[in-house]
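Q: dropping a prediction and its sequence here:
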Amino acid sequence: MKTRSRLVSVLSAAAALVAGCTSVGPDYHLPQNSVMRSPEANGPIARPAQRAVSIGAVPNDWWQLYDDPKLDALVKAALAANTDVRVALANVQRAIAMYHEVDAEHLPQGGVDAEAARAQISGESFLKEEKLPVVNLAAAALSVSYQIDFFGKLARADEAALAAVEASQAALDVARVSVAAETVRAYVQSCAANHEYDIAEEQLALQEKGVAITRKLVDAGRDQPTDLLRAQAQADTLRAALPRFEAQHEAATYRLAVMLGKVPGTLDASATQCRRIPLLTQPLPVGDGAALLKRRPDVRQAERELASATAKIGVATADLYPSIRIGASIGASGVLEHFGQGRTEQWTVGPMITWSLPTNGVRAHIKGMAAGADAALAHFDGVVLKALQETQTSLSAYTRALERDDALRDARDKSRAAAEQNRQLYRAGRAPYLTSLDAARTHANAEAALAAAETQVAMDQVNLFLALGGGWQSSADNDQTSPAVSRSTSRPGGTPALAARSPY
């Protein structure tokens, strides 16, 4: 009982010492000279003159702006079943397991040893010349120890591991953003291919009418055979475009199946039978630079990697100082027949200090960790710059595509009016049929050019949404399988766990 009381006293003293511990190495904070803190990076993204966009916040489920229930269902299914998301989710779970492995170092470490053997012990080991009898031996011991984190090595390791967990969670969000965007892209491409196919068929039908009329004129001697060949060549050219749209539709369908975690070719055909490109029901919200950098998960991932790299400097620095572990053990060892008697009892209590002189490469290791933190900061700045560049580029491409779409829409409207006027002149007998047919073909060509422009606008919309980094928040909030890790775990002695400090 007295020995047990001593053991409790030792552990209580160790816990009290923890309160006076400090953490060596730099405390993490986002450097003042980082790109993210610059005013230019936090300003508005869209200019007032840019149309079809607003400074409103990007919604979590941005694809719902298309008001297409089928598309919404496809994106939700992809976020639940996509293989990239499953890989990222497994990586988060692995990072959490490693965090708990590091976190366990804060707890008392204990062990139990037990042994029984029949042995012949050497007499000379006891300075005896006679041979000792064969005896039955037994030994058992219970030991417990606790590392006093005087210099914060465990705390810094904990901080680095927690930041690594948060970085892996951000990587999971990166995967979700990409999956949502690529699912929408595949769906839009399948709709666009169907739409352009329908317009190409209309062009071909009009051209075939022209071929039939030209053939009649040639047979009547009112036209040349070369005119018929030219008309037939134009029809063949239009017919040759149809397989291209079919291939685009099939490729989009296969890609959509993969996004849903299905084997290509097994997706229900009804999922991609839309004949019109989905349209936004409101101006595209883009927010501002500050909101962008907080929303983009790749920026958050790079920042958490910087926090982890900074904490590792403290882990390496702590190796310059002694490691102190305090513990106790109690047990018995001796002849089996006497086991449990006072003469076999043994116990120990006290601290153990280990200290390696800093001639074993510790300082070089610290410099290496510091260089790693510098590299992480440079990477973080690069990710921030890339995020801004991608957003501005996508926004510029989107607005220019809208301008081209407007011009082609005007051309389509004018060609439609011209075709209608020529149709009325033909019905009134004031213009030949071929003139009316040429006007109809011009209108069909304008429709085809406009359809291609609408496809480009839709693709640029998806690219802009992808650059804005939305789409992971609600899926992360609603996904009950998303792992999480506590940022404040109780420590022996009441010392709180260090949490990685994010600027967000």
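A: Arrived safely, thanks for sending.

Q: C-alpha from now on. contacts and neighbour counts both.
A: Will do.

Q: surely residue 394 is in contact with residue 460?
A: Yes: judged on CA atoms under 8 Å, residue 394 makes contact with residue 460 at a distance of 6.6 Å.

Q: surely residue 443 and residue 419 touch.
A: Yes: between residue 443 and residue 419 there is a contact at 6.7 Å, judged by CA under 8 Å.

Q: which neighbours do residue 394 and residue 460 have in common?
A: The contact sets of residue 394 and residue 460 do not overlap (CA atoms under 8 Å, 6 or more residues apart in numbering).

Q: list the buried residues in the helix or strand containing residue 328.
A: Secondary structure from DSSP states H and E places residue 328 in strand 323-335. Within strand 323-335, the residues that count as buried by 16 or more other CA atoms under 10 Å are 323-335.

Q: now do stretch 375-392
A: So stretch 375-392, judged by 16+ other CA under 10 Å, has buried residues 376-385, 387-388, 390-392.

Q: check the contact between residue 178 and residue 465; I expect there is one.
A: No: if you go by CA under 8 Å, residue 178 and residue 465 don't touch, sitting 10.1 Å apart.

Q: look at the two and report which has more neighbours.
A: residue 465 (24 against 20; other CA atoms under 10 Å).

Q: this is the comparison structure:
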Amino acid sequence: MFVIHGCMLGPDYVPPPVSVEDSWIYGEDKRLDSLEAINPLWWQIAFSDPVLDDLVAQAIENNLELRSAALRALQAQQVLAIAVGNQYPQVQQLDGLIDRSKYVRSGITGNLQNEYYLNFNLTWELDMWGQLRRLVNSAAADFEASLAEYDGLLVSIIAQVAQAYINIRTVKRRLEVARENIRTQREGLRIAEVKFRAGEVSALDAEQAQTLLSNTEATVPGLEIAFQQLKNSLAILLGMPPRSLNEILSVRPTVPQVPAITSIGMPQDLLRQRPDIRQAERLLAAQGELIGVARAELYPNFSIGGLIGAIDIRGGQLNGRSDAWDLFLEFDWDILNYGRLRNNVRLQDATFQQLVSDYQQVVLQAQVDVENAIVAYLKSQEQQFFYKTAAMASEEAVNLSLTQYVDGQVEYNTVITTLISNLQQQDILVIAQGAVAANLVQVYLSLGGGWQIRDGLTPLELLPEETIEDMLWRTHYWDKFLSE
């Protein structure tokens, strides 16, 4: 097979310049390491939790949105294959006839006549101006953009699973804190009732204690609702019914701890690391090729082709075989286009320029996302420190107020105040601890880490076996594709 190529009408695509900072605003913080790139398996390094590792693996295998993205990438791959095939000769028409006949006229029987013929037309569009090559390049860039789209969704799904898991453990810890406070408040109620029966205080103390206890107990169902709803959300990410998760997920009532130092790399790493940036750049490249395609339409298209046929008639007037062939060169040139083709060139160029702005905006937004995530992560750690100090003090205040109440040194209003404050402080502390872990996940999400586990796999290899079997059942045309 030989291919005839002419010149390629431009412009040739060159990635546009983008503005990227040299360092992060909080890059000098001792809790961050800007010199080392993030680990693709960041969730394993950051939390060292086998349950989370298993949940992420299940999500990668079964998440339906991720599967849909893989199928979109597979579609883009087939579009690219079609564009490649259009560069080569095409059979436009293939027809033939096999006929056996016998004629009877005026009582006279004629001879048997056998007639056979086979014709086919072959045409080949010469890529004189690079239009077909530009279309291939555009389809290739679209395919790469579809892989980047899959990578972006993969990063998002991993982060969503991690955040859902953190939220589940946070709520479970909040439930435990509420129940711990309920036990303390029940003890306060018991003490108030004992003092009332002893005639030391009025019934008001016991009623106040009961009111506080009942209000605290009422928070438990609300937290249980949140706990189940979070598990249901996680089940969707794992691509399984909610009930199935009850047997899989048995988490400790503690909030995951974060590492002392987190590797975040440099801002320049975002250009190759963030999938949405790569997707925007590849879409831009695909559009850049379409400018050349539009320009090629201003010039004539040339095609070569021919007709090859064979006719064989036996028993008729034409005996033996007759061969026929025809070779032609044709061109078409849309001269009277009334500016339509030039307008299309301008349209494609304006679309390209818009995508340049979109690409630059994505790069800018990516840097902002990281800066926002970093400051939220670092400052939430500082909040956690203060809330922890407050929670320790409130717990000590409860112990002191109960002791002093037993000794008659303070009124029960003081006990009520310390019990309410302790419940609030302990709950706030757990929420703050969960926020630190969740903000760390947001840092990794903004940095675009995790997609590298897909690197090197084809779209078909990203699909589960049962999906491939379904496709094979509908059509056998995947057989050859699978063997390549």
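A: Alright, I've got the coordinates. Keep in mind that this is a model prediction, so the values were computed, not measured.

Q: rewinding a little: tell me the one of the buried residues of strand 323-335 of structure 1 nearest residue 187 of structure 1?
A: Top of the list for closeness to residue 187 of structure 1, among these and by CA to CA, is residue 323 at 59.4 Å.

Q: what's residue 228 of structure 1 aligned with over in structure 2?
A: With TM-score structural alignment as the criterion, residue 228 of structure 1 lines up with residue 206 in structure 2.

Q: mind listing what its match touches?
A: The contact partners of residue 206 of structure 2, by CA under 8 Å, 6+ apart, come to 189, 192, 193, 196.

Q: for residue 406 of structure 2, see how far away the last one is.
A: What that stands for is residue 196 of structure 2. 12 Å (CA to CA, to the nearest Å).

Q: endpoints of stretch 43-58 of structure 1, how far apart?
A: 16 Å.

Q: any idea how far the residue most central in space within structure 2 is from residue 41 of structure 2?
A: Among the residues of structure 2, the one closest to the centroid is residue 153, at 0.6 Å (CA atoms, centre = their mean). Using CA to CA, residue 153 of structure 2 is found at 16 Å from residue 41 of structure 2.

Q: in stretch 226-244 of structure 2, what's buried?
A: By neighbour count with 16+ other CA under 10 Å, stretch 226-244 of structure 2 contains the buried residues 226-227, 230-232, 234-240, 242.

Q: including distance to residue 343 of structure 2 and secondary structure, could these go into a markdown table?
A: What follows is the buried residues of stretch 226-244 of structure 2, written out as a markdown table (distance: CA to CA, whole Å; DSSP: H, G, I helix; E, B strand; the rest coil):
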| residue | distance to residue 343 of structure 2 | secondary structure |
| --- | --- | --- |
| 226 | 57 | helix |
| 227 | 58 | helix |
| 230 | 53 | helix |
| 231 | 54 | helix |
| 232 | 52 | helix |
| 234 | 50 | helix |
| 235 | 51 | helix |
| 236 | 47 | helix |
| 237 | 46 | helix |
| 238 | 48 | helix |
| 239 | 47 | coil |
| 240 | 51 | coil |
| 242 | 54 | helix |
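
Q: export those as TSV, with columns for distance to residue 148 of structure 2.
A: Output for the buried residues of stretch 226-244 of structure 2, formatted as TSV (distance: CA to CA, whole Å):
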residue	distance to residue 148 of structure 2
226	34
227	34
230	29
231	29
232	28
234	24
235	25
236	23
237	20
238	21
239	22
240	26
242	30
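
Q: could you identify the most distant pair in the residues you listed?
A: Greatest spatial distance among the buried residues of stretch 226-244 of structure 2 (CA to CA): 226 and 239, at 20.0 Å.

Q: longest strand anywhere in structure 2?
A: strand 108-126 (DSSP state E).
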